[in-house]
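> Have a look at this prediction, sequence included:
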Amino acid sequence: MFQLLPKTSSLFLLMLLIGFVDALPAAETQIDYQKQIAPLFRKYCESCHSVDDPEGKFVIDSYDALLKGGKQGPAVLPGDSKSSRLIRMVTGETKPIMPPEDSGD
């Protein structure tokens, strides 16, 4: 339980950043998906959502793929983090709750 809290908190903050990136003026946006976001996804999500055989047809290998989403539609809605499915799953507002407890170990 205690290990899940820091992981969930990190992913929640990450999702908030993703949700706000497109809402910021271009000059202020300094988030690099490949350097700052992708490493967290590789650690906690890639085992189930890689290009080879993604669960729910949801791939997390690029920002474009993240925006495209999977079977359930877009995972992230830039500028509308409260409505973004991925954020709702990470915060436990929507099931299944992500990431699973055994991810990132």
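Here it is on my side, so go on. Not measured: the values here are computed from a predicted model.

> Could you use CA atoms for every contact and neighbour count after this?
OK.

> Check which residues of the longest helix along the chain are buried.
For the chain, the longest helix by residue count, based on DSSP state H, is helix 4-21. Within helix 4-21, the residues that qualify as buried are 7-8, 11-12, 14-19, 21, counting by 16 or more other Cα atoms under 10 Å.

> counting contacts, what elements does it pack onto?
Here helix 4-21 touches helix 85-90, going by 3 or more Cα pairs under 8 Å, 6 or more residues apart in numbering; DSSP states H and E.

> what sits up against the helix it packs on?
When contacts are defined by Cα atoms under 8 Å, 6 or more residues apart in numbering, helix 85-90 is touched by residues 8, 11-12, 15-16, 74-76, 81-82, 94-99.

> rerun at 7 Å
The set of residues external to helix 85-90 that reach it, using Cα atoms under 7 Å, 6 or more residues apart in numbering, is 8, 11-12, 15, 75-76, 81, 94-99.

> hold the first one in mind and look at this next one:
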Amino acid sequence: MMKTFCLTLLWAVVGFPTNSFAVDFVKDVAPILQKYCVSCHAEDDAQGGLAMDTHAGLMSGGESGLALTSGVASSSRMFLMASGKLEPVMPPDDMEGPSDDELVILADWIEEGAEGPDGEMPIRRELKTPKVPTAGDVALPVTAIARSDDGTWQATAKFGAITLNNLVSGESLEVTNKLGKV
């Protein structure tokens, strides 16, 4: 009880908040690293020699030495740089960095011993694309065209619709499906 109180008091004095739950690397820490760090610090292109896309890469450090001190967030370079307490601040170039809540998770994880995943780490890369609304009057692109062997019919496919044209008579028939599948 006294130890918990002292640690909480120490964190309050040093300026690092704390959570009261166990932090899981895969569920809690890896998404933060993926969001802010891995674009520059992945095994394929590890700037400064520091790969942060795996626990092993993070724990082995980079060209400047170890990135974190297991059990001591206040002396872990990765945490100090992410929290703006050590230069160079990461992420660089006025890019968005971890929120206060995310910094608490990182600090707690380090304080708890910076344990890694049990077994293989799942692939967590997700393509992030902006949502761009389309205008209602935009013509759908043609995705496929086919003609009958005798040249009488032509089928034109667009998303959610197929148009059949009789090239001899000029008749046309459009088949659509509200679910986008024909």
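That came through fine. The structure presented is a predicted model; accordingly, all values stated were derived computationally and were not measured.

> Can you pull the TM-score for these?
TM-score of the superposed chains, computed with TM-score structural alignment, normalised by the length of structure 1, equals 0.64; 81 aligned residues with a Cα RMSD of 2.6 Å.

> ok, then the element right after the longest helix of structure 1?
Sequence-wise, the next helix or strand downstream of helix 4-21 of structure 1 (DSSP states H and E) is helix 38-44.

> Would you check the span in structure 2 matched by that next one?
Using TM-score structural alignment, helix 38-44 of structure 1 lines up with residues 30-36 of structure 2.

> Buried residues of the matching stretch, list them for me.
30-34, 36.

> Next: stretch 91-105 of structure 1.
91, 97-99.

> ok so, going back, closest one of the contacts of helix 85-90 of structure 1 to residue 57 of structure 1?
residue 75 (11.3 Å; Cα to Cα).

> Quick one: map residue 82 of structure 2 onto structure 1.
Matched by TM-score structural alignment, residue 82 of structure 2 corresponds to residue 90 in structure 1.

> looking at it, residue 29 of structure 1 is touching residue 20, isn't it?
No - using Cα atoms under 7 Å, residue 29 of structure 1 makes no contact with residue 20, being 9.3 Å away.

> between the two, what contacts are shared?
With Cα under 7 Å, 6+ apart applied, the contact sets of residue 29 of structure 1 and residue 20 do not overlap.

> did I read that right, residue 175 of structure 2 in a strand?
Yes - counting by DSSP: H, G, I helix; E, B strand; the rest coil, residue 175 of structure 2 is found in a strand.

> Just confirm it contacts residue 162, I think it does.
Yes - at 5.2 Å, residue 175 of structure 2 and residue 162 qualify as touching, with contact defined as Cα under 7 Å.

> With neighbour numbers in mind, choose between the two.
The neighbour comparison of residue 175 of structure 2 against residue 162 (other Cα atoms under 10 Å) goes to residue 162, with 21 against 11.

> give me every residue that touches that one.
155-156, 174-176.

> how about it, what's its partner in structure 1?
Checking TM-score structural alignment: residue 162 of structure 2 goes with nothing.

> Secondary structure element holding residue 162 of structure 2?
Assigned by DSSP H and E, residue 162 of structure 2 falls in strand 161-166.

> Next, the mean deviation of the match of helix 38-44 of structure 1 compared to structure 1.
Compared with structure 1 after fitting, stretch 30-36 of structure 2 has a mean deviation of 0.8 Å; criterion: mean Cα distance after the TM-score superposition for structure 1.
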